[in-house]
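J.: please find the sequence and the predicted model below.
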Amino acid sequence: MIIVVDGLNRHLFSEVLDDMFELRARVFGGRLGWDVNIQDGKEIDEFDHLDPAYVIGLDDGGNVVAAVRALQTTGPHMLADVFSAILDGEAPIRSATMWESTRFCVDTQRLNRGKDKNSVSYATCELMIGSLEYAKNSGIQDIITVIDPIMDRVLKRSNCAPYDYVGKTAPMGKVSALAALLDCTEERISGIREFAGIHQDVFLEEEEALELFKAKKSAEINPANRDHKPLTELEKYFVEQMSAARNEAERQDVLKLIEALTDTFTTEQKTALLQTPRAFAHEA
């Protein structure tokens, strides 16, 4: 599933962006060894302050598993101001109908190596489709992207081969980097869809995304109530008693009371109450 976060809606998805910046830190600072700025576990640079658009891939649980950044080339951008060695003396391309695509990354730790929906391959292709369709629908004709040779091979293997390159391949951290050109055409998008077997709409509506993140956050805060049913009055009483317990002995007494008076709680819920006394408190 794909969502687009930009200057207009980023206030709604601040936590999603944090997850994305953390993924970027693991990929570009850790795995690739690029010289990037990482603070508090997040990789953020000066171009993230220019209101770019982020195309973000999510799994069914609402976790960020892939992301790419889109930025206009008419102003500051990475190829012109950071990766200028790639240009090898050439002037940077600047066009209102060309965007720069950078920071393409996929969570290889969370995703598997197969070809199902939870695979690196699927997430990669879905992100390509999402970013190209978003650009095309925004009136963009071409994308210039800074990639490494491995990603270049991925593009070619996925029916998304660059139609040209700019400058030369230059050293960048543990790997090399090059600038590739992609046209935002229906033919290119269809080729990726055919390769990956992705024929449905990849985009998630903003309201659907917010509901997904709300459910994800609720599950994280309240693991003992994953079905999200309202608490009964008796359950609320137990919550209050557990929250008021001052030590382990008092918590054990409350748990014994729960065991004696009701079978409302599952074993998992009772364990959660003992381990995290305030697990239900926000619903009381």
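T.: Yep, that arrived. Because the structure is predicted, anything quoted here is derived from the model rather than measured.
J.: every contact and neighbour count from this point should use C-alpha atoms.
T.: OK.
J.: quick check: buried residues in the helix of greatest length in the chain?
T.: In the chain, assigned by DSSP state H, the helix with the most residues is helix 120-137. Neighbour-count burial for helix 120-137, counted by 16 or more other CA atoms under 10 Å, picks out 120-136.
J.: now swap in stretch 82-95 and tell me
T.: For stretch 82-95, by 16+ other CA under 10 Å, it's Phe83, Ser84, Ala85, Ile86, Leu87, Pro92, Arg94.
J.: quick one: residues contacting the closest residue in space to Leu178 that isn't next to it in sequence.
T.: Computed as CA to CA, 6 or more residues apart in numbering, the closest residue to Leu178 that is not its neighbour in sequence is Thr169, at 4.6 Å. Thr169 is in contact with Ile86, Ser176, Ala177, Leu178, Ala179, counting by CA atoms under 8 Å, 6 or more residues apart in numbering.
J.: run through who's touching the helix or strand that contains the fourth one.
T.: Okay, so that is Leu178. Assigned by DSSP states H and E, Leu178 belongs to strand 175-183. Contacts to strand 175-183, defined as CA under 8 Å, 6+ apart, come from residues 32-33, 79, 86, 141-149, 160-171.
J.: which element follows that strand toward the C-terminus?
T.: With DSSP H and E, the next secondary element past strand 175-183 is helix 186-196.
J.: between that following helix and helix 120-137, what angle do the directions make?
T.: Counting by axes from the mean of the first three to the mean of the last three CA atoms, to 10 degrees, helix 186-196 lies at 160 degrees to helix 120-137.
J.: I'd like the next helix or strand past helix 186-196.
T.: Counting by DSSP H and E, what follows helix 186-196 is helix 206-221.
J.: adding another structure so you can compare the two:
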Amino acid sequence: MIIVIDGINQHKFKDVLDDMFKLRARVFGDRLGWEVNIQDGKERDQFDDLHPAHVVSIDDEGDVVGCMRLLQTTGPHMLADVFNSILDGEPPIRSAQVWEATRFCVDTKKLGRGRGKNSVSYVTSEVMIGSFEYAQEAGVLDSVAVIDPVMNRVLQRSGNAPYDYVGTAKPMGKVVAMAAMMDCSDERIESIRDYSGIDYDVFLSDDQALELFGSRKSAAANLDHQPLSDLEKYFVEQMHSATTKEDVQAVLGLIEALSDRFTPEQKTALLQTPRAFAHEA
């Protein structure tokens, strides 16, 4: 499912953005070997500071598995300021109705091949649908994307072929780069949906996205929990056997009395866990 994170709601999604930047580091830095800026395991550049729209795919387990960045061409953007040699001396695109799509990637380690829901192909299509539908709502007519020949073939065989190209392909480090034009039309979106079999609304609300991502963090926290000591097990058993609020309070008092036996983290966990039993009792 898709969440769009922009300058309006980005304050809610710092953790999601961090995971997205980490995915970009793994893909562009580790797998593709691009010369990108990676700090603390996250790939960011100057264009991320311009409050672009990040189209992020989150799977059913709450993991970030795909993303794309959408940036207005009226200001700084990659085709104008980084890949301008592609333009062969022509002026860069400047239009409020043309957005630049860059930093597209998917988690190839987590996603499989084929056409199923947890496949690279499926998530690619979902990100594309989300990007074009979001752009449509903003009044955008066209998207320009700096891609390589491999991505160009992916687009062509997935119902999303570019309708034109800007300038000419140029070698950029280890890859060849080209600028592809794609219209944000109903026909294109329908073609991608037909190819992928995606017939549902791909967007999550902010609250749904936060809940889904939060469920992943809770599961990870449970996996990180260390085995219980014998004393911790004793208190858990006592709480399970408590039948009144007085019983619960007696166990809590004992935990406090023996607090020097626990680390601060253990004590916090023990004092928080019983609250559910106190409510039930």
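T.: Yes, it's here. Every value quoted in this text rests on a predicted model; they were computed, and no experiment measured them.
J.: what's the TM-score here?
T.: With the length set by TM-score structural alignment, normalised by the length of structure 2, the two chains reach a TM-score of 0.83; 250 aligned residues with a CA RMSD of 2.4 Å.
J.: sorry, back to before: mind listing what's buried in the strand holding Leu178 of structure 1?
T.: Ser176, Ala177, Leu178, Ala179, Ala180, Leu181, Leu182, Asp183.
J.: by how much does that strand deviate from structure 2 on average?
T.: On superposition with structure 2, the mean distance recorded for strand 175-183 of structure 1 (mean CA distance after the TM-score superposition for structure 1) is 0.6 Å.
J.: which residue range of structure 2 does that strand align onto?
T.: Per the alignment by TM-score structural alignment, strand 175-183 of structure 1 matches residues 175-183 in structure 2.
J.: how close does Gly114 of structure 1 sit to Ser121 of structure 1?
T.: 7 Å (CA to CA, to the nearest Å).
J.: and if you look at Asp201 of structure 1?
T.: Counting by CA to CA, the gap from Asp201 of structure 1 to Ser121 of structure 1 is 17 Å.
J.: settle this for me: Glu133 of structure 1 is touching Ile189, isn't it.
T.: Yes: if you go by CA atoms under 8 Å, Glu133 of structure 1 and Ile189 touch, sitting 7.3 Å apart.
J.: what residues sit buried inside the one helix or strand Thr268 of structure 2 maps to?
T.: Thr268 of structure 2 is part of helix 264-272, with elements assigned from DSSP H and E. Taking 16+ other CA under 10 Å as the neighbour-count basis, helix 264-272 of structure 2 is seen to contain the buried residues Gln266, Lys267, Leu270.
J.: how about the first one, what does it touch?
T.: To tie it back to what came earlier, the one meant is Gln266 of structure 2. Going by CA under 8 Å, 6+ apart, Gln266 of structure 2 touches no other residue.
J.: just give the nearest non-adjacent residue to the residue nearest the centre of structure 1, would you?
T.: Centroid-nearest residue in structure 1: Val64, 2.7 Å away (criterion: CA atoms, centre = their mean). Leaving out its chain neighbours, the residue that sits closest to Val64 of structure 1 by CA to CA, 6+ apart is Leu58, at 4.7 Å.
J.: returning to that earlier point: turn the buried residues of stretch 82-95 of structure 1 into TSV, columns for distance to Val16 of structure 1 and secondary structure.
T.: Below are those laid out as TSV (distance: CA to CA, whole Å; DSSP: H, G, I helix; E, B strand; the rest coil):
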residue	distance to Val16 of structure 1	secondary structure
Phe83	27	coil
Ser84	30	helix
Ala85	32	helix
Ile86	31	helix
Leu87	33	helix
Pro92	32	coil
Arg94	30	coil
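J.: now, the most widely separated pair of those residues?
T.: Pairwise distances across the buried residues of stretch 82-95 of structure 1 peak at 16.8 Å for Ala85 and Arg94 (criterion: CA to CA).
J.: check which helix or strand covers Glu246 of structure 2.
T.: In this assignment (DSSP H and E), Glu246 of structure 2 forms part of helix 245-257.
J.: next one: Leu155 of structure 2
T.: helix 149-157.
J.: which part of structure 1 matches that helix?
T.: The aligned range for helix 149-157 of structure 2 is 149-157, by TM-score structural alignment.
J.: what's the average distance of that stretch to structure 2?
T.: Mean deviation for stretch 149-157 of structure 1: 0.5 Å (mean CA distance after the TM-score superposition for structure 1).
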